[in-house]
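**Q** sequence plus predicted model, see below.
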Amino acid sequence: MKPKILLTNDDGVTSAGLWAAYEALSAIADVTVVAPATQQSAVGRSISIFEPIRTYEITLNGVPAYSVGGKPTDAVIIGLYSLNLKPDLVVSGVNIGENLSYESIMTSGTVGAALEASNQGVRSIAFSLQVEDQGDKFDDPSRATQKFEETRRIVRDVCERIFEHGFPEDADVINVNIPSRVTGGYEVTRLGEKLFHTGVEKRLDPRGRPYYWIDGPLYADAEEGTDVHAVRKGNVSITPITLDCTAFRAAARLNDIFP
């Protein structure tokens, strides 16, 4: 029997990246698409607890799918507990835009969905594709202009290897970032510290009242061994992530402060 995959994302159920992943995985697994109805980028692991979640069964590209009126975490929870899918693996993505460094994985809805799945007991992989023009992240993801041939190959290969060899015991999520132009191979990495030089741009509306845009350019590079550096040099970055955020090295010092 084929393994079962729950496929979700944060760009929305119509995203070209999501359907590239479906095409890659449907040959090796029974894939069920359960994804947000609309764009949900940068919502992290937020969850809908103050409003109802409406879910509709739809057909896209000739394939049945579930459109969830909520966040990526909501889609995972609906898939696991309402649709009762019982997947062997949750795959989140392919996100249009890279999710690199501490900074990005804490805000990424793509990684957030993967973390939620793992927290609910199903190991997960998040896939993201680097964009050369950061403006592409804000365009309609259903009309993404990226070429997905290489991305589909990598998504399938990574998942096949995990099915064959098993999920690493000490990881909860595998975060995979694919360069826009792959010139190298796979590189197992650690998280970089930052992806953006954070800034704020102040503007005035027609009535003279201020409003703000959070912005900032990308870091040019990062240290050897980080996910940021790997993608910058054309390698596919594979980063193991754990749900446990405990800072164990700080415990001794805290024991001194709070004896």
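**A** Sure, I can see it.

**Q** hey, let's count contacts and neighbours off CA atoms from now on
**A** Will do.

**Q** quick one: the helices in the stretch 1-150 of the chain?
**A** All helices of the stretch 1-150 of the chain, identified by DSSP state H, counting those that start in this stretch, fall at 16-25, 72-77, 101-107, 109-119, 149-165.

**Q** now those as a markdown table including mean neighbour count?
**A** Written out in a markdown table, the entries for the helices of the stretch 1-150 of the chain read as follows (neighbours: other C-alpha atoms under 10 Å):
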| stretch | mean neighbour count |
| --- | --- |
| helix 16-25 | 24 |
| helix 72-77 | 28 |
| helix 101-107 | 18 |
| helix 109-119 | 28 |
| helix 149-165 | 16 |
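
**Q** now distance to residue 192 too, for those helices, in JSON lines please.
**A** Written out in JSON lines, the entries for those read as follows (distance: least, C-alpha to C-alpha, whole Å):
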{"stretch": "helix 16-25", "distance to residue 192": "24"}
{"stretch": "helix 72-77", "distance to residue 192": "24"}
{"stretch": "helix 101-107", "distance to residue 192": "4"}
{"stretch": "helix 109-119", "distance to residue 192": "15"}
{"stretch": "helix 149-165", "distance to residue 192": "22"}
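
**Q** try this one side by side with the last:
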Amino acid sequence: MTERSVLVTNDDGIDAHGIGALADALDRVGDVTVVAPATNQSWAGRDMTWHAGPTGIEETERGYAVEGTPSDAVAVALSVLDIDPDVVVAGVNDGMNLSAHILERSGTVGAAVEAAHFGVPAVAVSTADHTDPAPPHEDPETFELAAEAGAFVTERALDSGVFAAAEYLNVNAPAFADDPEVHLTRPAREYAVEADRVEDGEVELRDGGWERFLDGETRDDPETDRHAVLAGNVSVTPMRLPRAADAEFDLSGFDAT
């Protein structure tokens, strides 16, 4: 049987602890190649640098460092380096990527989405300790549970045919937990972003849902990603790419007559 090919990337940069832990854990899944941003690209979403001219790439001890975003790194790996992976795995992100509005902003999830647009199954893996959430975390142990969970989910998904239905998976794991369970979830939908004026000429943006999460509280349904992680479990959310408007929508009012 031919060994599987696994492409690993992230948004925290090629030298981050999380990608090292993930690459090591995925070694049992297949032949691992790392192609990742040269520098931290957190919250890059699906940004790409094609408007900025040529993008630099350098081979390093860990893998290929791309002077660009996570989506750039995936595109470079698949289009320039001619890597033909069975799966792309992004992470381990230093910080959770939970709830629908966060997924749209995450560079880690953005890398998985980019891979899915190329037709390659993908997994995004993230972690955080909700009692100490602010990155960066310099203790490599912070990423070990999530890395093992990501490798487990990736292997099971490839073996079981999950990617026949889902195009990518969003995996979130607590940094530290005793015997966590793996829960299939959906993205939390609560949107509690607010802006407060703090003084003349300044406002402060807050995410109430995230603040409650840090306090160990949630208003989310038990089936959601945020609820699962807060309970000390691993959240696995099957995702598909956004598509064009449903053909069943009544768009007759747009027809010019």
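**A** Received it, and whenever you're ready, just let me know what you need. Keep in mind the model is a prediction, meaning the values are calculated, not measured.

**Q** quick one, which of the helices of the stretch 1-150 of structure 1 is nearest to residue 174 of structure 1?
**A** Nearest to residue 174 of structure 1 among those is helix 109-119; the distance by C-alpha to C-alpha comes to 8.6 Å.

**Q** residues in structure 2 aligned with the closest one?
**A** Counterpart in structure 2 of helix 109-119 of structure 1, with TM-score structural alignment as the criterion, is residues 107-117.

**Q** mean deviation, that stretch versus structure 1?
**A** Here the mean offset of stretch 107-117 of structure 2 against structure 1 after fitting is 0.3 Å, by mean C-alpha distance after the TM-score superposition for structure 1.

**Q** contacts for that stretch, please.
**A** Taking C-alpha atoms under 8 Å, 6 or more residues apart in numbering as the criterion, the residues outside stretch 107-117 of structure 2 that touch it are 9-11, 41-46, 69-71, 73-75, 88-91, 93, 97, 103-104, 121-126, 167-168, 170, 241.

**Q** can you select the buried ones from those residues in PyMOL?
**A** In PyMOL, the members of those classed as buried (16 or more other C-alpha atoms under 10 Å) are selected with the following command:
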select buried, resi 9+10+11+41+42+43+44+45+46+69+70+71+73+74+75+88+89+90+91+93+97+103+104+121+122+123+124+125+126+167+168+170
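
**Q** which ones among the contacts of stretch 107-117 of structure 2 lie within strands?
**A** When the contacts of stretch 107-117 of structure 2 are checked against strands using DSSP state E, the ones located there are 9, 88-91, 93, 122-126, 168, 170.

**Q** can I get those residues in CSV including distance to residue 147 of structure 2?
**A** Shown next, in CSV, are those (distance: C-alpha to C-alpha, whole Å):
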residue, distance to residue 147 of structure 2
9, 13
88, 14
89, 10
90, 10
91, 8
93, 10
122, 15
123, 12
124, 11
125, 8
126, 9
168, 17
170, 13
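
**Q** which member of these is positioned nearest residue 22 of structure 2?
**A** Relative to residue 22 of structure 2, and with distances defined as C-alpha to C-alpha, the nearest of those is residue 91, at 6.8 Å.
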